[in-house]
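Q: Only the shape, not the letters, is given here:
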């Protein structure tokens, strides 16, 4: 029993140190589970991709969604366009951090699935996707605001958190209304 506890502790320590060194932890969700702050490069990448996905998914929702989803989507487009612009203003190329110009394969897959969804089934795809995306965003921003290594981005993450928490509440209400 003691041996398994020690092995588990060693495994967790190994994962957390290798995750920080290799950025694998953010991609796999290990950092979130362990409460480890993402690297600045991972934070910027995740925020930029999340914003792009929210904006593009919102545009689809404006076409296929219910009146409530269309209102929510308009808010997501406006707010995530604003955070994208703010992020670009905070990140300078001299810091060795690059803002991605397109979606990663996972996000593109989610977007493709939304595009293929018929309007009658749209809520069953879009609503839970929004809850999940905003839970992830809140976790990402909380961890970076607490322990990020870039003071400007750390401050911005903290200031952006209330809006993201509100988005999560809105997404949960949208998803609950669907059920």
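A: Nice, I can see it. Please read all numbers here as calculations on a predicted model, not as lab measurements.

Q: From here on, just use CA atoms for contacts and neighbour counts.
A: OK.

Q: Okay, and the nearest residue to residue 164 once chain neighbours are set aside sits in which element?
A: In space, and not counting its chain neighbours, residue 164 is closest to residue 138: 6.0 Å by Cα to Cα, 6 or more residues apart in numbering. Assessed by DSSP states H and E, residue 138 sits inside helix 122-147.

Q: just checking, what packs against the helix or strand that that helix is followed by?
A: Per DSSP H and E, the first helix or strand lying C-terminal to helix 122-147 is helix 151-178. Judged by 3 or more Cα pairs under 8 Å, 6 or more residues apart in numbering; DSSP states H and E, helix 151-178 is in contact with helix 67-90, helix 122-147.

Q: another one to put next to it:
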């Protein structure tokens, strides 16, 4: 008859159970904060894109009420409507668990046009918002397409880019008709 000492057998069983339990919990462990981490480029895109889209949308809404020029108003209405849809599509593309900035437009941009009126409003809105700020937005979306790592975000940027390019081209044409600076070509 073979005799086994009970203490070493129980110790081996306890060690085995500890290894199995540790391995199982390591496979199911989630970040304690509940947030999913993205590559830095993707997170930067989310921050820049949500700010850019909401800034363009809110500035366009200001333009629809402050401008007296029908062309500027028509352009602003299109931008406001398109950017409201872009904001929804962008939020839908952001992976669950990723920290998403609140609807946080760039207040400095909005304040630059908020208290202006007439021709001064139109000039500032076209040059500083429709051209310069839209160009920054385009750069953020192009950077995501080129160097982003999240496929959903890259697809959302690709899908949004033609609309943003259309806005920029329309703004350039509007600036040309109003004899203003057309921004970079």
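A: Arrived safely, thanks for sending. This structure is a prediction, so every number in the text was calculated from the model and none was measured.

Q: Drop the TM-score for these two in here.
A: The TM-score (TM-score structural alignment, normalised by the length of structure 1) is 0.72; 139 aligned residues with a Cα RMSD of 1.7 Å.

Q: Touching, the residue nearest to residue 164 of structure 1 and residue 165? I think so.
A: Yes: using Cα atoms under 8 Å, residue 138 of structure 1 makes contact with residue 165 at a distance of 6.4 Å.

Q: Go through the helices and strands packed on helix 151-178 of structure 1 and name the closest to residue 169 of structure 1.
A: Among those, helix 122-147 comes nearest to residue 169 of structure 1, with 8.3 Å by Cα to Cα.

Q: quick one: that closest one to helix 151-178, angle?
A: For helix 122-147 of structure 1 against helix 151-178, the angle by axes from the mean of the first three to the mean of the last three Cα atoms, to 10 degrees is 150 degrees.

Q: In helix 122-147 of structure 1, which residues are buried?
A: By neighbour count on 16 or more other Cα atoms under 10 Å, the buried set for helix 122-147 of structure 1 is 122-123, 126-131, 133-145, 147.

Q: by how many degrees do it and helix 67-90 diverge?
A: Taking the same axes, to 10 degrees, one finds helix 122-147 of structure 1 and helix 67-90 inclined to each other by 30 degrees.

Q: what residues are up against the closest residue to residue 155 of structure 1 other than its chain neighbours?
A: Sequence neighbours aside, residue 145 is the residue nearest to residue 155 of structure 1 in space, at 6.4 Å (criterion: Cα to Cα, 6+ apart). By Cα atoms under 8 Å, 6 or more residues apart in numbering, the contact set of residue 145 of structure 1 is 153-158.

Q: Quick check, central residue of structure 1?
A: residue 137 (3.5 Å; Cα atoms, centre = their mean).

Q: So what does that residue match up with in structure 2?
A: By TM-score structural alignment, residue 137 of structure 1 lines up with residue 137 in structure 2.
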